[in-house]
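Participant: 3D model of this:
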Amino acid sequence: MKILVVEDEQKLAGFMVQGLVQAGYLVQLSNNGAEALTKATSETFDLILLDLMLPGMTGIDVLKNLRTYKISIPVIIISALGGTSQIVEGLDLGAVDYIRKPFEWEELLARIRILQRKVFSSESTRIGVNDLVIDLMSRQITRNGKQIVLTGKEFALLEYLVRNTNRVVSKNQILENVWNMDFDPESNIVEVYMYQLRGKIDKGFEQPLIETVIGIGYKLKGTKSSL
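Facilitator: Next up is the predicted model:
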């Protein structure tokens, strides 16, 4: 599940991103409404966690623009403006839930899980790429019927590759989307995790799925389908 966090309070934003990444989610962060709208219209997200009191373009403005562009990403409002007309307006504009600041972390995770169940109940949670099957809800992975056990971060990396099947993704894109890090030429974290993932996904199978595109990045190649 890929989540866009829209929060301008630096300390809270960092706490939310770190917690969501540790929970196994793919996370992007925007600290203002205009940037959040740009990300939401150019990338695919499963959920937006949206503060209302943002510099420049407010959260309400973001919601209005999302609906204007007919972008139906579920939105959970997270705001200190409890009981105000802005909350009602946000829900009327299509937000699916509201959490008041300060909030309990476990409550936020529970609300996200509830949303996941609602979304996945109306569509398949399983994606296939050739003989690889990944279940986004149960986090179970099999290849040619053989069960594969991944760590949380390995699963997040595989999910990102599956979402971009047959597209080359750069090291920078992987760092930003899986680790929520800026490019660091000294870091080899992507290479280390890609090596580990290949050892579990490709080792022992006749046809490798993960391909290195020299000088550019990586690609998961195959025929993608919903199961």
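Participant: going forward, measure contacts between C-alpha atoms and count neighbours the same way
Facilitator: Fine.
Participant: any idea how far residue 170 is from residue 215?
Facilitator: 9 Å (C-alpha to C-alpha, to the nearest Å).
Participant: settle it for me: which of these two has more neighbours?
Facilitator: Higher neighbour count among residue 215 and residue 170: residue 170, with 16 against 8, using other C-alpha atoms under 10 Å.
Participant: gap between that one and residue 6?
Facilitator: From residue 170 to residue 6 the distance is 24 Å (C-alpha to C-alpha).
Participant: contact partners for residue 149?
Facilitator: 140-141, 200 (C-alpha atoms under 8 Å, 6 or more residues apart in numbering).
Participant: and if you look at residue 29?
Facilitator: Neighbours of residue 29 in contact, by C-alpha under 8 Å, 6+ apart: 4-7, 13, 17, 180.
Participant: next one: the helix or strand in which it is found to chain centre, how far?
Facilitator: Take DSSP states H and E as the rule and residue 29 turns out to sit in strand 26-30. Put simply, strand 26-30 sits 7 Å off its chain's centre (C-alpha atoms, centre = their mean, to the nearest Å).
Participant: check the offset of stretch 6-19 from the chain's centre.
Facilitator: Worked out by C-alpha atoms, centre = their mean, stretch 6-19 lies 15 Å from the chain centre.
Participant: buried set for it?
Facilitator: 6-8, 13, 16-17 (16 or more other C-alpha atoms under 10 Å).
Participant: report the central residue of the protein.
Facilitator: The residue lying closest to the centre of the chain (C-alpha atoms, centre = their mean) is residue 2, at 1.3 Å.
Participant: now it. Nearest residue, chain neighbours left out?
Facilitator: residue 26 (4.5 Å; C-alpha to C-alpha, 6 or more residues apart in numbering).
Participant: ditto for residue 168
Facilitator: Nearest to residue 168 is residue 219, by C-alpha to C-alpha, 6+ apart, at 4.7 Å.
Participant: just to revisit the earlier point, if any of the contacts of residue 149 are buried, put those into a PyMOL selection.
Facilitator: Selection of buried members from these for PyMOL, criterion 16+ other C-alpha under 10 Å:
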select buried, resi 141+200
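Participant: now the second one, please; I'll put the structures next to each other:
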Amino acid sequence: MKILLAEDDIKLGKIIRHMIQKENHQVELVDNGRDALDFALIAPYDVIILDWMMPKLNGMQVCEHLRQHGYQGGIIFLTAKDEINDIITGLDHGADDYIVKPFKMEELLARVRALSRRKEKTFEQEIKVGNLTLYLDSLTLYRHHEKIVLTKKEYQFIEYLFRNKGRILTREQILERIWGLDSDVTDNALDALVKLVRKKIDQNQTPSLIQNVRGIGYKLRDDDV
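Facilitator: Next up, the predicted model:
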């Protein structure tokens, strides 16, 4: 799934993002309500996780605006407010779920999984690029009816590219997405991963579907997306 996380505590936000990414979801992190609203109105997110108290716009304002403009995905509030009236207010303004700080990370991950099951019909289930189809529910890649066997990291890399087709992903973004925060993995590991994925999806065709953007990172070729 593609998830937007809005949390003004950057340290906490990075921890939450890392834990959700470990479950093979793509996560964008912003630290204020205005950016959360702007991101959500531009890109399709399956789930949005909103801190209640944020600068510029609070989570309630973001949630209400999104629902008024037809957003159908899941919304989860993170907040220190634990009064029943606050919970009711959040749900009445369009939230699907509500988690009170402090919370255990396992609880948040379980709520995300539960929300995805309840709303699975609204989520993107497959992404097509050329003659390749990525099935997000089964974590598999096919060329026509032929399955391409991928390792966990190979799948994470190709899913990240497919979900961001047309966009350049920096080496730093890819390293953090696949190996996680504070990893000491080298650029050589990413280069080796790209080489393995290209070999599996290109079938010796040139140029590769995965374009190297010199000095920056990688993207899918525009003429194939």
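Participant: related to what we said a few turns ago, give me the mean distance between the strand holding residue 29 of the first structure and the second structure.
Facilitator: Averaged over the aligned pairs, strand 26-30 of the first structure sits 1.0 Å from the second structure after superposition, using mean C-alpha distance after the TM-score superposition for the first structure.
Participant: now the helices: where do they sit in the first structure?
Facilitator: 10-22, 33-42, 59-68, 85-92, 105-121, 152-163, 171-174, 189-201 (DSSP state H).
Participant: can you list the buried residues in the second one?
Facilitator: Neighbour counts using 16+ other C-alpha under 10 Å place 33-34, 36-37, 39-40 of helix 33-42 of the first structure among the buried residues.
Participant: and the contacts of it?
Facilitator: So helix 33-42 of the first structure is contacted by 4, 6, 30, 54-59, 61-62, 65-66, 69, 71 (C-alpha under 8 Å, 6+ apart).
Participant: please apply the same query to stretch 99-112 of the first structure.
Facilitator: The contact list for stretch 99-112 of the first structure, computed with C-alpha under 8 Å, 6+ apart, reads 76-82.
Participant: and with 7 Å instead?
Facilitator: 77-80, 82 (C-alpha atoms under 7 Å, 6 or more residues apart in numbering).
Participant: so that stretch corresponds to what in the second structure?
Facilitator: Here stretch 99-112 of the first structure aligns to the second structure at residues 99-112, judged by TM-score structural alignment.
Participant: so which bits of the matching stretch are buried?
Facilitator: 99, 108, 111-112.
Participant: for it, how far is the first residue from the last?
Facilitator: 11 Å.
Participant: then stretch 201-212 of the first structure?
Facilitator: Stretch 201-212 of the first structure end-to-end distance (C-alpha to C-alpha) = 14 Å.
Participant: what's the closest non-adjacent residue to residue 222 of the second structure?
Facilitator: residue 166 (6.1 Å).
Participant: touching, the one you found and residue 218? I think so.
Facilitator: No - using C-alpha atoms under 7 Å, residue 166 of the second structure is not in contact with residue 218; the gap is 10.2 Å.
Participant: neighbour count winner among the two?
Facilitator: Each of residue 166 of the second structure and residue 218 has its neighbours counted (other C-alpha under 10 Å); residue 218 has more, 19 against 15.
Participant: circling back to that earlier point, just the buried ones from the contacts of stretch 99-112 of the first structure, in ChimeraX syntax?
Facilitator: Buried subset of the contacts of stretch 99-112 of the first structure, written as a ChimeraX selection, criterion 16+ other C-alpha under 10 Å:
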select :77,78,79,80
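Participant: would you list the contacts of stretch 99-112 of the first structure in CSV and tack on distance to residue 152 of the first structure?
Facilitator: As requested, the contacts of stretch 99-112 of the first structure are arranged in CSV below (distance: C-alpha to C-alpha, whole Å):
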residue, distance to residue 152 of the first structure
77, 26
78, 26
79, 29
80, 31
82, 34
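Participant: closest to residue 133 of the first structure among the contacts of stretch 99-112 of the first structure?
Facilitator: residue 77 (33.1 Å; C-alpha to C-alpha).
Participant: if I read this right, the closest one contacts residue 97, doesn't it?
Facilitator: Yes - with contact defined as C-alpha under 7 Å, residue 77 of the first structure reaches residue 97; the gap is 6.2 Å.
Participant: enumerate every residue touching the nearest residue to residue 96 of the second structure once chain neighbours are set aside.
Facilitator: In this structure, residue 96 of the second structure finds its nearest non-sequential neighbour in residue 75, 5.4 Å apart by C-alpha to C-alpha, 6+ apart. Residues counted as contacts of residue 75 of the second structure (C-alpha under 7 Å, 6+ apart) are 47-49, 95-97.
Participant: for those residues, which one is nearest residue 224 of the second structure?
Facilitator: residue 47 (27.8 Å).
Participant: ok, the closest one - contacts?
Facilitator: Residue 47 of the second structure sits in contact with 2-4, 73-75, where contact means C-alpha under 7 Å, 6+ apart.
Participant: over to residue 170 of the second structure?
Facilitator: Counting by C-alpha under 7 Å, 6+ apart, residue 170 of the second structure has contacts 216-218.
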